[in-house]
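**Student:** what follows is a predicted structure for the sequence shown.
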Amino acid sequence: MTVEEIHGVRVLTVPEAGPAIRGGADALDLVAASFEQQAEFVVVPVGRLDPEFFTLSNGLAGEFLQKLVNYRLRVAIVGDISAHVAASNALRDFVRESNRRGQNWFLATPAELSDRLAGEVEAGPEA
């Protein structure tokens, strides 16, 4: 895993290669790594997520994201999820609502993450 600072935010990025990330136990591994690296934001490439993550009815996404939220970590799922979103109205709504808030984001590229974090810095803490 790599750690970098983006617009004053310490970000832990999960590598593209590795075992599939499924749920709560994997989230706790990321929590431990984040605390060890003093990161406040976790970036997970879409390719690392188990395909079942995008089937909301099984609870994997909710369990994974909730564990991170419980430890006050923010997360960005980065990559193309258009095929998953096209197949599920519930997922499309979940992604839209997540992106409106600041805790969990679904973004197409790392550049979008940088832009969003820059926007938060510009808006200030009251935004």
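**Tutor:** Ah, there it is.

**Student:** when you work out contacts or count neighbours from here on, use the C-alpha atoms and nothing else.
**Tutor:** Fine.

**Student:** now the strands: where do they sit in the chain?
**Tutor:** In the chain, the strands defined using DSSP state E lie at 2-6, 9-13, 41-45, 74-78, 104-107.

**Student:** okay, those in CSV with distance to Ser57 and mean neighbour count next?
**Tutor:** Below are the strands of the chain laid out as CSV (distance: least, CA to CA, whole Å; neighbours: other CA atoms under 10 Å):
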stretch, distance to Ser57, mean neighbour count
strand 2-6, 32, 13
strand 9-13, 27, 20
strand 41-45, 21, 23
strand 74-78, 19, 22
strand 104-107, 18, 22
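
**Student:** let's bring in a second model and compare:
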Amino acid sequence: MADTLRHLAGTPVLICAPDGAPLRGERDATDLVGDAYSHGAAWIACPVERLTGEFFQLSTGIAGGIVQKFATYQLGFAVIGDVSHHTAASSALRDFVRESNRGTQLWFVADTDALLARLARR
């Protein structure tokens, strides 16, 4: 399955395929930025399955580097799926998810319907 562009609440969102290449760091994020721009996307929705375990270990800096890359290019980033097993193991990650969900750049949502609802409230 290929990444596809969908319009959710009037916002062009690049929906990443669950079986695509893992998002391991800034280089992969840069590739995804190029894909998003070529599709005319304002947001990237990435299934949790595409993120490596290191993304959820904040001490690695991988999450910060990826999120910063998208912010630099003014792209929103949504992690789609259940991250509860990661947040249960790390209070720092739990706080990061909570704070991110209060903002406008990075959201952790259960599914694309939840992303649609968030985008509709903007």
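**Tutor:** Cool, got the structure. In this text the structure is predicted, and so the values were computed from the model without any measurement.

**Student:** returning to that earlier point: would you turn the strands of the first structure into TSV with distance to Ala33 of the first structure?
**Tutor:** Converted to TSV, the strands of the first structure look like this (distance: least, CA to CA, whole Å):
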stretch	distance to Ala33 of the first structure
strand 2-6	10
strand 9-13	8
strand 41-45	10
strand 74-78	13
strand 104-107	18
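
**Student:** wait, which of the ones you listed is closest to Ser114 of the first structure?
**Tutor:** With CA to CA as the measure, strand 2-6 is the member of the strands of the first structure nearest Ser114 of the first structure (6.5 Å).

**Student:** thinking again about what came up before, so which of the strands of the first structure is nearest Val85 of the first structure?
**Tutor:** With distances scored as CA to CA, the stretch of these nearest to Val85 of the first structure is strand 104-107 (11.0 Å).

**Student:** name the single longest helix found in the second structure.
**Tutor:** Once the second structure is assigned using DSSP state H, the helix that runs over the most residues is helix 26-39.

**Student:** give the aligned range of that helix in the first structure.
**Tutor:** Counting by TM-score structural alignment, helix 26-39 of the second structure pairs with residues 24-37 of the first structure.

**Student:** and that stretch, which residues are buried?
**Tutor:** Applying a neighbour-count criterion of 16 or more other CA atoms under 10 Å, one finds Gly24, Ala27, Leu30, Val31, Ala33, Ser34, Gln37 buried in stretch 24-37 of the first structure.

**Student:** return the distance of the last one relative to Leu117 of the first structure.
**Tutor:** Going back to what we said before, that points to Gln37 of the first structure. Spatial separation of Gln37 of the first structure from Leu117 of the first structure under the definition CA to CA, to the nearest Å is 19 Å.

**Student:** and the longest helix of the second structure with strand 11-15, angle?
**Tutor:** Relative orientation of helix 26-39 of the second structure and strand 11-15, computed by axes from the mean of the first three to the mean of the last three CA atoms, to 10 degrees: 130 degrees.

**Student:** roughly how far apart are the aligned residue in the first structure for Leu93 of the second structure and Gly8 of the first structure?
**Tutor:** In the first structure, the residue paired with Leu93 of the second structure is Leu91, using TM-score structural alignment. In this structure, Leu91 of the first structure and Gly8 of the first structure are 31 Å apart, going by CA to CA.
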